[in-house]
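this one's sequence-less:
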């Protein structure tokens, strides 16, 4: 196969992810590639909360345009950023094994979330995280924190925030360990985002030879769980910039085991929250996810999500 062109965003974490795929392609498939850095809308607009600029594809649209014009051969995404509905001629050809799926509490001063002083300033980009933080500590001031991991950590170090919440996978991938308090939050304390900690590789639907190569990098267990999470989100017509958490766990083996899917929906201020879990056989993972979504809809999920949009006008 020709030397592939991998499209990626330019942050340290995005480059780590792209190089990880690049290395695996070479070592496991004997395929050479080079990286093409592409700036997305989400990278360019850093002074506005993500939920306010909203829409789908904040971190993927420009990479998809490069795929469609054949400027790149594949795009490496954080799976949680990939919209449910892709352009017709593109496919999510590979989902890699998940890193640690948890969010984590990060602080230079305070050892735990519960040790924060009253009215502490906590930085996060996520309505999902804000919702779950405020449900636990109504006094906390959840403030918008944009930028790459290094930018966010710099703002924490300078004292703009008492603590911040980040995906633990990003810190692990970049080997960030120097901060005094990095405390993972269990998935029962804070339900993660759809697809969190997995990578999604997108390419053209017509590139069947590339699909066959990418299958070597895929993780069936992660794909099973994340596809169920995406099925849940599809029913709710939500994206990564809405206050929804969903996490699918595989119990046992993929052929004979079962899945447990937990979800949370609420207002960003934590004032109205719905939370449910369901389990099913692995063969019925998507059906279970859709059933869970409909169960929450029956309890008012759509009304809550509509009201959540009003928080940003």
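Yep, that arrived. Here the structure is a predicted model, which is why all the values come from computation and not from measurement.

make it CA atoms for all contacts and neighbour counts henceforth
Fine.

in this structure, which spans are strands?
Using DSSP state E, the strands of the chain run over residues 4-8, 33-37, 74-78, 90-95, 103-107, 121-124, 141-144, 163-167, 181-185, 199-204, 244-251, 258-266, 273-281.

Could you export those as JSON lines, including distance to residue 296 and mean neighbour count?
Putting the strands of the chain into JSON lines (distance: least, Cα to Cα, whole Å; neighbours: other Cα atoms under 10 Å) gives the following:
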{"stretch": "strand 4-8", "distance to residue 296": "35", "mean neighbour count": "23"}
{"stretch": "strand 33-37", "distance to residue 296": "40", "mean neighbour count": "17"}
{"stretch": "strand 74-78", "distance to residue 296": "26", "mean neighbour count": "24"}
{"stretch": "strand 90-95", "distance to residue 296": "27", "mean neighbour count": "21"}
{"stretch": "strand 103-107", "distance to residue 296": "23", "mean neighbour count": "23"}
{"stretch": "strand 121-124", "distance to residue 296": "25", "mean neighbour count": "22"}
{"stretch": "strand 141-144", "distance to residue 296": "25", "mean neighbour count": "20"}
{"stretch": "strand 163-167", "distance to residue 296": "25", "mean neighbour count": "25"}
{"stretch": "strand 181-185", "distance to residue 296": "24", "mean neighbour count": "19"}
{"stretch": "strand 199-204", "distance to residue 296": "27", "mean neighbour count": "25"}
{"stretch": "strand 244-251", "distance to residue 296": "11", "mean neighbour count": "24"}
{"stretch": "strand 258-266", "distance to residue 296": "8", "mean neighbour count": "23"}
{"stretch": "strand 273-281", "distance to residue 296": "7", "mean neighbour count": "17"}
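
okay, pairing it with this:
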């Protein structure tokens, strides 16, 4: 009688490791083989992240807008989405928004590098990317700027397990960084922006169905989010978005910064129908405003 075993090797989170053994034996001179049941497991995802500071670019004149460079690295074993938050600790300056390095140039370009939707960043295992914390006026007073990256799947004490929350339905395990880390940049490491920085608008979408999936089929609800970023005070602001063909606006779903707006053209800044949504903001202070609305696929 002899036993043999074959095992698949894996190192990527979500990979299924399967193991089946065979039993071989002789009966009356005839060779027989019987297979065992297959034992399978899903390789757990390790949650780890770091935030590194970018190279300095020299002193910053007073009253200049600027962008602070950071590098976010996913040290985990799977694909993970990180929530990013940034804060200027000095007096007289604030972080307007966090932008991604869209063109990979590693230098902030307001015409190209748009705000990250919901300030979230998704990276594959081992991936690294530049992001920029965009600061308003009085950059020279910003002092220390901190960028925090927090794994959406979970964080905490290293070794903490989140059952079934990893890639492929396996477990997720918090790594040595706690899946929650900060990077800091001082006021001498700021990248200058041109004073002609213009407002920008970034759009994202999510799909939900009655069965909980994200399949875009008839009856599904699509939520659109518009993130408007204003590096400086801006006047005469209006945001309009046509309702896509093949969909119908969901009445009462229009919101501004989380607050519901009426669909009628009345005292609040919004109005909506099956043709389009329109939000008139008028004069806007430096910062970001978020508009959301829903449509149903016909």
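On my side now, so go ahead. Note that this is a predicted model, so its numbers are computed, not measured.

Just give the TM-score of the two.
Here the TM-score for the pair of chains, by TM-score structural alignment, normalised by the length of the second structure, is 0.24; 129 aligned residues with a Cα RMSD of 6.7 Å.

ok, back up a step: mind checking the strands of the first structure for the one nearest to residue 214 of the first structure?
strand 90-95 (6.0 Å; Cα to Cα).

helices or strands up against that closest one?
For strand 90-95 of the first structure, the packing partners by 3 or more Cα pairs under 8 Å, 6 or more residues apart in numbering; DSSP states H and E come out as strand 199-204, helix 208-214.

The ones you listed: which one's closest to residue 152 of the first structure?
Relative to residue 152 of the first structure, the nearest member of those by Cα to Cα is strand 199-204, separated by 21.5 Å.

re earlier: need the strands of the first structure in CSV (columns: distance to residue 298 of the first structure).
Output for those, formatted as CSV (distance: least, Cα to Cα, whole Å):
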stretch, distance to residue 298 of the first structure
strand 4-8, 40
strand 33-37, 44
strand 74-78, 31
strand 90-95, 31
strand 103-107, 29
strand 121-124, 30
strand 141-144, 29
strand 163-167, 31
strand 181-185, 29
strand 199-204, 31
strand 244-251, 16
strand 258-266, 13
strand 273-281, 11
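
Throw the helices and strands packed on strand 90-95 of the first structure into TSV and include distance to residue 262 of the first structure, thanks.
As requested, these are arranged in TSV below (distance: least, Cα to Cα, whole Å):
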stretch	distance to residue 262 of the first structure
strand 199-204	21
helix 208-214	29
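
Residue 235 of the first structure: which of those is closest?
strand 199-204 (20.4 Å).

by how many degrees do that closest one and strand 90-95 diverge?
140 degrees (axes from the mean of the first three to the mean of the last three Cα atoms, to 10 degrees).

so which of the helices and strands packed on strand 90-95 of the first structure gets nearest residue 308 of the first structure?
The nearest among those, by Cα to Cα, is strand 199-204 at 27.8 Å.

which helices and strands does that closest one pack with?
helix 61-68, strand 74-78, strand 90-95.

where's residue 131 of the first structure relative to residue 281 of the first structure, distance?
30 Å (Cα to Cα, to the nearest Å).

swap in residue 6 of the first structure?
36 Å.

Verify the contact between residue 41 of the second structure and residue 17 for me.
Yes - using Cα atoms under 8 Å, residue 41 of the second structure is in contact with residue 17, at 5.3 Å.
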